[in-house]
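Trainee: the amino acid sequence is not available; the structure is as follows:
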């Protein structure tokens, strides 16, 4: 009788899935990739892709070696309603970029999107998916408002970390949070009296 269940070599299967995902995201862009296509490229069942990673956005995060899944982080921020959401989002975003361990993969992610059209297409699709499915839905705002918040935050990243333009480049993170959160709060439609 033949054995059933997962095939041996989970680590090898996981790496095959990630390799297939990286290739497909770079060739087809985020929107052109499916879980079934990744599974086919890795020579595994789609259920194994779901087992290891879940949804397509989680596969993208793992394949691109991003340090966090924005959807999961956002759910945590929204769930913790005792805090100022705008301030929490800016603080988290800065925290990712201030940490040398997470800054490098994020810089590679952004530089790839700026210098390579295929990478830009993958990043664009992923960002639109996260903004539409997670940010707008979780926070209860329109996709346009969510896109504007993303634009504000990525603009800050470009000036602070890629261009390293002063005085923003060397401003203490808490000062940046205190100064920047009101602008994000306004776009979220949560302006304080």
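Mentor: Looks like it came in fine. None of these values were measured; they are calculated from a predicted model.
Trainee: going by C-alpha atoms from here, please, whenever you check contacts or count neighbours.
Mentor: Noted.
Trainee: I'd like to know how far residue 137 sits from residue 71.
Mentor: Separation of residue 137 from residue 71 (CA to CA, to the nearest Å) stands at 10 Å.
Trainee: these two - which one has more neighbours?
Mentor: Each of residue 137 and residue 71 has its neighbours counted (other CA atoms under 10 Å); residue 71 has more, 18 against 15.
Trainee: wait, the more buried one sits on residue 134?
Mentor: Yes - here residue 71 reaches residue 134: they are 5.3 Å apart, a contact under CA atoms under 8 Å.
Trainee: ok, and what's touching the helix or strand encompassing residue 185?
Mentor: Element membership for residue 185, per DSSP states H and E: helix 173-188. Contact partners of helix 173-188, identified using CA atoms under 8 Å, 6 or more residues apart in numbering, comprise 85-87, 90-91, 94, 141, 145-146, 148-149, 152, 168, 191.
Trainee: going through those, which ones are buried?
Mentor: 85, 86, 87, 90, 91, 94, 145, 146, 148, 149, 152, 168 (16 or more other CA atoms under 10 Å).
Trainee: closest to residue 15 among those?
Mentor: The closest of the buried ones among the contacts of helix 173-188 to residue 15 turns out to be residue 94 (CA to CA; 30.3 Å).
Trainee: longest helix anywhere in this structure?
Mentor: Longest helix in the chain by number of residues, with DSSP state H as the criterion: helix 10-28.
Trainee: in this structure, which spans are helices?
Mentor: 10-28, 35-42, 46-53, 56-63, 70-79, 85-98, 100-115, 117-129, 137-139, 143-157, 173-188.
Trainee: next, the one to line up against it:
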């Protein structure tokens, strides 16, 4: 029996093509964001563009992931949002930045989230994962926030933050992957006191760029 034209048989309006909130939208957003970030990087990727690619409303992206930075962290599968650590680093005096970077980052490595970070680094070092997104996250999100604090009219700070990154990777590998003693069991405060001055020189001291 065919429905009549009364209110009880009125046809429902056709969907616009956007995904409803509970039908694989989260996975679609992650896939779209992964492709966008890999192709365009962090700065040139917008939440609206990701939403369009995923076929959802931008509000749904914010609902699932919060900010664009948190979305990027989810894409690279970080077990912790770096925002709280970055806020600590940004709040300290410039002449104490090196020591506080070590203290804050080692605190995350030694936390319950640490094993997930170490596992991700192991995969990258072994060549199991494509380093493109991880490199973009480190350079465009984490290091960029530090660079903006130290950049001057004569020095954009890019070499300086790259040196900081190289030092931090070395400490991570020695402390958490190779477990070199006494580095592996050194209290975070002692490690900060030992390595912090080197980071501080990289950030604000003489690194011989003009020689």
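Mentor: Looks like it came in fine. What you see is a predicted model; the values in this text were computed from it and never measured.
Trainee: so where is the helix holding residue 185 of structure 1 in structure 2?
Mentor: Following TM-score structural alignment, the aligned partner range for helix 173-188 of structure 1 in structure 2 is 188-203.
Trainee: nearest to residue 163 of structure 1, of the helices of structure 1?
Mentor: For residue 163 of structure 1, the closest of the helices of structure 1 is helix 143-157, at 8.7 Å, according to CA to CA.
Trainee: structure 2: matching residues for that closest one?
Mentor: Under the criterion TM-score structural alignment, helix 143-157 of structure 1 matches residues 158-172.
Trainee: how big is the offset of that stretch relative to structure 1?
Mentor: By mean CA distance after the TM-score superposition for structure 1, the fitted stretch 158-172 of structure 2 averages 0.8 Å away from its aligned residues in structure 1.
Trainee: near the residue mapped onto residue 71 of structure 2 from structure 1, how many other residues are there?
Mentor: Alignment note: residue 71 of structure 2 maps to residue 59 in structure 1; criterion TM-score structural alignment. Burial of residue 59 of structure 1 is recorded as 22 neighbouring residues (other CA under 10 Å).
Trainee: my read: residue 59 of structure 1 touches residue 19, true?
Mentor: No - using CA under 8 Å as the test, residue 59 of structure 1 is too far from residue 19 to be in contact (10.7 Å).
Trainee: quick one: which of the buried ones among the contacts of helix 173-188 of structure 1 is nearest residue 105 of structure 1?
Mentor: For these, the nearest to residue 105 of structure 1 is residue 94 (14.4 Å; CA to CA).
Trainee: ok, that closest one - contacts?
Mentor: Per CA under 8 Å, 6+ apart, neighbours of residue 94 of structure 1: residue 173.
Trainee: how far away is it from residue 65 of structure 1?
Mentor: Note on residue 94 of structure 1: its distance to residue 65 of structure 1, by CA to CA, is 18 Å.
Trainee: residues contacting the most centrally placed residue in structure 1?
Mentor: With distances taken as CA atoms, centre = their mean, residue 70 lies nearest the centre of structure 1, 4.5 Å away. Applying CA under 8 Å, 6+ apart to residue 70 of structure 1 gives the contacts residue 130.
Trainee: and it, how far is that from residue 134 of structure 1?
Mentor: 8 Å.
Trainee: same question, residue 41 of structure 1
Mentor: Note on residue 41 of structure 1: its distance to residue 134 of structure 1, by CA to CA, is 28 Å.
Trainee: when these two are compared, which one has more neighbours?
Mentor: residue 134 (20 against 17).
Trainee: how much space between the counterpart of that one in structure 2 and residue 138 of structure 2?
Mentor: With TM-score structural alignment defining the correspondence, residue 134 of structure 1 maps onto residue 145 in structure 2. Counting by CA to CA, the gap from residue 145 of structure 2 to residue 138 of structure 2 is 10 Å.
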